[in-house]
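Student: Any chance you can model this:
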Amino acid sequence: MKAVVYSRTGGPEVLQLVDREVPSVEAGEVRVRIAVSGVNPTDWKSRAGSGDGRELDVEQVPNQDGAGIVDEIGLGVTRFAVGDRVWVRDTAFQRPTGTAAEYTVLPDHLVNPLPDGVSFDVGASLGIPALTAHRALTARDAGPARLSPGSLAGTTVLVTGGAGAVGHAAIQLAAWAGATVITTVSSPAKAALAAAAGAHHVIDYRSEDVVARVNDIAPGGVETVVDVNPLENIDDDVAVVARGGTIAIYVSGEPDGIPVPARASMTKNIRFQFVLTYTTSEAEKSNAIAAVSAAAAAGALEVGEGHGLPLVRFALTDTAAAHRAVEDGAVGKVRIDVAAL
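Tutor: Now for the predicted structure:
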């Protein structure tokens, strides 16, 4: 089989296309033939490491997310049959078995059924982006543990960076769950994407006063903020969040420290929730998987420019270019077409 690997950390040039034996399947495992591999910022950051060119103990296949079909199952696996359409998650987290390969073998709990009618492109978006968004939207103490239609009815959510992959998923999931969704973007083109994703109110933070606009829309404050850039947004977040609300943060930026307005946060009894989907609890992960699968089945997590998330496609042979595109801030979702299934 063809696979992309790296044996030391560094720039995209460390990624190499190689021939490997198709991996065998042990008890409790599932072999998936990958149709589409998704590339997220976490993938290039893992590949880059700390910048010291560290040699790896085990050759690594990159990319956490993907979708495809079950090719073989191991002893004891009862959830799947050969030929089932599936999406996979966390495939390269503390494992060498990412999705930038024609086949990957995973424990069956990392493999999930892809609902009927849901494309492989959507399936390759249900890992890092959608699971992160779900945890951010359910972090509020008074909110639901699992999103469903109507579960956020009567609430208002602010999503910063609504044209990004996690922001896009947060808009879609919040709207599906019945929230009023406000989002911020940096250009008219990104505003159009956020609106296509389902945001009810779109604010261009480069030309508009975010706090004033949000206060006009939600005078009592927003119950949840989903924030991609707290270094820039923290003061505005605190200003617009409701008393007892939650600010969910999934990227901190550099430098890593975030100066928090302590007294204003105390006065409102604000909760700050940092989100890393890899290390959420089993209950949180289970709820997220169930909810995003249901949302996908309902057509609420579609991708493509018409749905607010353009797809930027690469071949497996061009995985280095795909990583470079994400690292350079490509607008939309970067996809690697691994096999036509």
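Student: only C-alpha atoms for contact and neighbour calcs from this point on.
Tutor: OK.
Student: which ones are touching residue 51?
Tutor: Going by C-alpha atoms under 8 Å, 6 or more residues apart in numbering, residue 51 touches 9-10.
Student: State the distance from it to residue 245.
Tutor: Separation of residue 51 from residue 245 (C-alpha to C-alpha, to the nearest Å): 38 Å.
Student: swap in residue 87?
Tutor: According to C-alpha to C-alpha, residue 87 stands 33 Å off from residue 245.
Student: Quick check on those two: which one has the bigger neighbour count.
Tutor: residue 87 (30 against 25; other C-alpha atoms under 10 Å).
Student: The more buried one: which element?
Tutor: In this assignment (DSSP states H and E), residue 87 forms part of strand 85-88.
Student: likewise residue 295?
Tutor: Applying DSSP H and E, one finds residue 295 within helix 282-297.
Student: quick check, distance from that helix to the centre of its chain.
Tutor: With C-alpha atoms, centre = their mean, to the nearest Å as the basis, helix 282-297 stands 13 Å off its chain's centre.
Student: Return the set of buried residues in that helix.
Tutor: For helix 282-297, the neighbour count (16 or more other C-alpha atoms under 10 Å) marks 284-285, 287-289, 291-297 as buried.
Student: Also stretch 127-139?
Tutor: Neighbour-count burial for stretch 127-139 [16+ other C-alpha under 10 Å]: 127-139.
Student: Stretch 213-232 now?
Tutor: Buried residues in stretch 213-232 (16+ other C-alpha under 10 Å): 213-214, 218, 221-231.
Student: Next, the second sequence, to be compared with the first:
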Amino acid sequence: MKAAWYENVGLADAVLVVGHMATPEPSAGEVLIRLHASGVNPSDVKARAGKRAGGSGMPFPRVIPHSDGAGIIEAVGAGVPESRIGTRVWIWNAQWGRAYGSAAEYVALPANQAIPLGENVSFETGACLGIPAVTAAHCVMGDGPVKGKTVLVSGGAGTVGRLAVQIAHLNGARVIATAMNPEDMERAMAAGADVAINFTSDNVAEQILEANRGNPVDRIVEVEFGVNAEINAAVITERGSVVTYGSALSMRPELPFYSFLFKGVNLEFVLVYLLNEKERQLAADHVNAALTNGLDIPLHATYPLEECAKAHNAVEGTGRIGSVVVVID
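Tutor: Next comes the predicted model:
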């Protein structure tokens, strides 16, 4: 099969190679997927660059990158129903704890890591679901229904944030989003936010409360936990939840502990790779339901497999709006 891989960490143009290697065989409990698209996430490029938190070296002698992708099941291992052959699927965790991810013509994965993909959903869209959409769905819906509640989405124009805005809106929540400039505020509003607030303002907490008719919010989906901890403590309701998946600008944050404590706030730190089976299935169901109801996943750019390095450079560059996908047709 054709694949992209690296055997040393470093710059994409220096370490990524495209060539041929043996096609995998599905083991017991696995499916073999002919991939048509592979999503490129920031975590993928950080791992390739040797800059990923928690580990900066080569976890395996050779790595085929990327966790997300979409394609068609071509074969199944023992114990997997043959009826799954021919099914369109999107995948998750292809390269988490494994050497070979989705930047290849084929991948063999445990059968539960292949989620049905609707006939009306493109493979390019399907390749953007595993990390960003599942993260968004779990952050919004992980504790139960949000209908009639107020959800604050930090960074509502970002890849995960914009998906969180849509999922919260589609599930009946009142959505307040923060964004960094008028253009991003417009993007958040177009995604379904009821109110968008510029997070560079001096009085963000006051604006959030005013936008919710003076009431605190029920749930916060947070992309920059450390930077926004004080704001979150000020606007969250008693027994509310702050669910965070990032804190890149404040890696060792100081917390307003007693402000959270005396509201009995639930703090949840989300690493999408570590969701348990129940959490994962619930999030995947919400993602597929949102797709049925018009979930919009903009693409910034697509690249052929031979230009995998360019795809990595696009994710690492500035001004990206939407997902980057490697097409493997």
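Student: what's the TM-score here?
Tutor: TM-score for the superposed chains, counting by TM-score structural alignment, normalised by the length of the second structure: 0.92, backed by 324 aligned residues with a C-alpha RMSD of 2.0 Å.
Student: rewinding a little: which pair in the buried residues of stretch 213-232 of the first structure spans the largest distance?
Tutor: 218 and 231 (23.2 Å; C-alpha to C-alpha).
Student: Name all residues that make contact with residue 24 of the first structure.
Tutor: Neighbouring residues of residue 24 of the first structure by C-alpha under 8 Å, 6+ apart: 31, 105.
Student: Over to the one 3 residues further on?
Tutor: Counting by C-alpha under 8 Å, 6+ apart, residue 27 of the first structure touches 74-77.
Student: filter those residues to the buried ones?
Tutor: Using 16+ other C-alpha under 10 Å, the buried ones in the contacts of residue 27 of the first structure are residue 74.
Student: want to throw the contacts of residue 27 of the first structure into a markdown table with distance to residue 16 of the first structure and secondary structure?
Tutor: What follows is the contacts of residue 27 of the first structure, written out as a markdown table (distance: C-alpha to C-alpha, whole Å; DSSP: H, G, I helix; E, B strand; the rest coil):
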| residue | distance to residue 16 of the first structure | secondary structure |
| --- | --- | --- |
| 74 | 29 | coil |
| 75 | 33 | coil |
| 76 | 35 | coil |
| 77 | 33 | coil |
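Student: so which of the contacts of residue 27 of the first structure comes closest to residue 159 of the first structure?
Tutor: Nearest to residue 159 of the first structure among these, with distances taken as C-alpha to C-alpha, is residue 77, at 39.0 Å.
Student: What strand or helix carries residue 17 of the first structure?
Tutor: Using DSSP H and E, residue 17 of the first structure sits in strand 16-19.
Student: Which residue numbers in the second structure does that strand align to?
Tutor: Aligned by TM-score structural alignment, strand 16-19 of the first structure corresponds to residues 17-20 of the second structure.
Student: One more: stretch 120-129 of the first structure?
Tutor: Under TM-score structural alignment, the match for stretch 120-129 of the first structure is residues 123-132.
Student: contacts for the matching stretch?
Tutor: The contact list for stretch 123-132 of the second structure, computed with C-alpha under 8 Å, 6+ apart, reads 36-41, 67-71, 89-93, 117, 159-160, 163, 272-273, 287, 297, 323, 325, 327.
Student: Among those residues, which are located in helices?
Tutor: The helices, defined by DSSP state H, take in 159-160, 163, 287 from the contacts of stretch 123-132 of the second structure.
Student: would TSV of the residues you listed with distance to residue 170 of the second structure be doable?
Tutor: Supplementary listing: those in TSV, determined by distance: C-alpha to C-alpha, whole Å:
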residue	distance to residue 170 of the second structure
159	17
160	15
163	10
287	11
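Student: following the lengthiest strand in the first structure, which helix or strand comes up?
Tutor: Ranked by number of residues, the top strand in the first structure under DSSP state E is strand 29-39. Heading C-terminal from strand 29-39 of the first structure, the first helix or strand you meet, by DSSP H and E, is helix 41-48.
Student: what ranges do the strands span in the stretch 151-300 of the second structure?
Tutor: Ranges of strands within the stretch 151-300 of the second structure are 174-179, 195-198, 217-222, 236-244, 266-269, 299-304, based on DSSP state E, counting those that start in this stretch.
Student: in the longest one, what counts as buried?
Tutor: Buried positions in strand 236-244 of the second structure, judged by neighbour count with 16+ other C-alpha under 10 Å: 236-238, 240-244.
Student: so which of those residues comes closest to residue 264 of the second structure?
Tutor: Nearest to residue 264 of the second structure among those is residue 238, at 5.9 Å by C-alpha to C-alpha.
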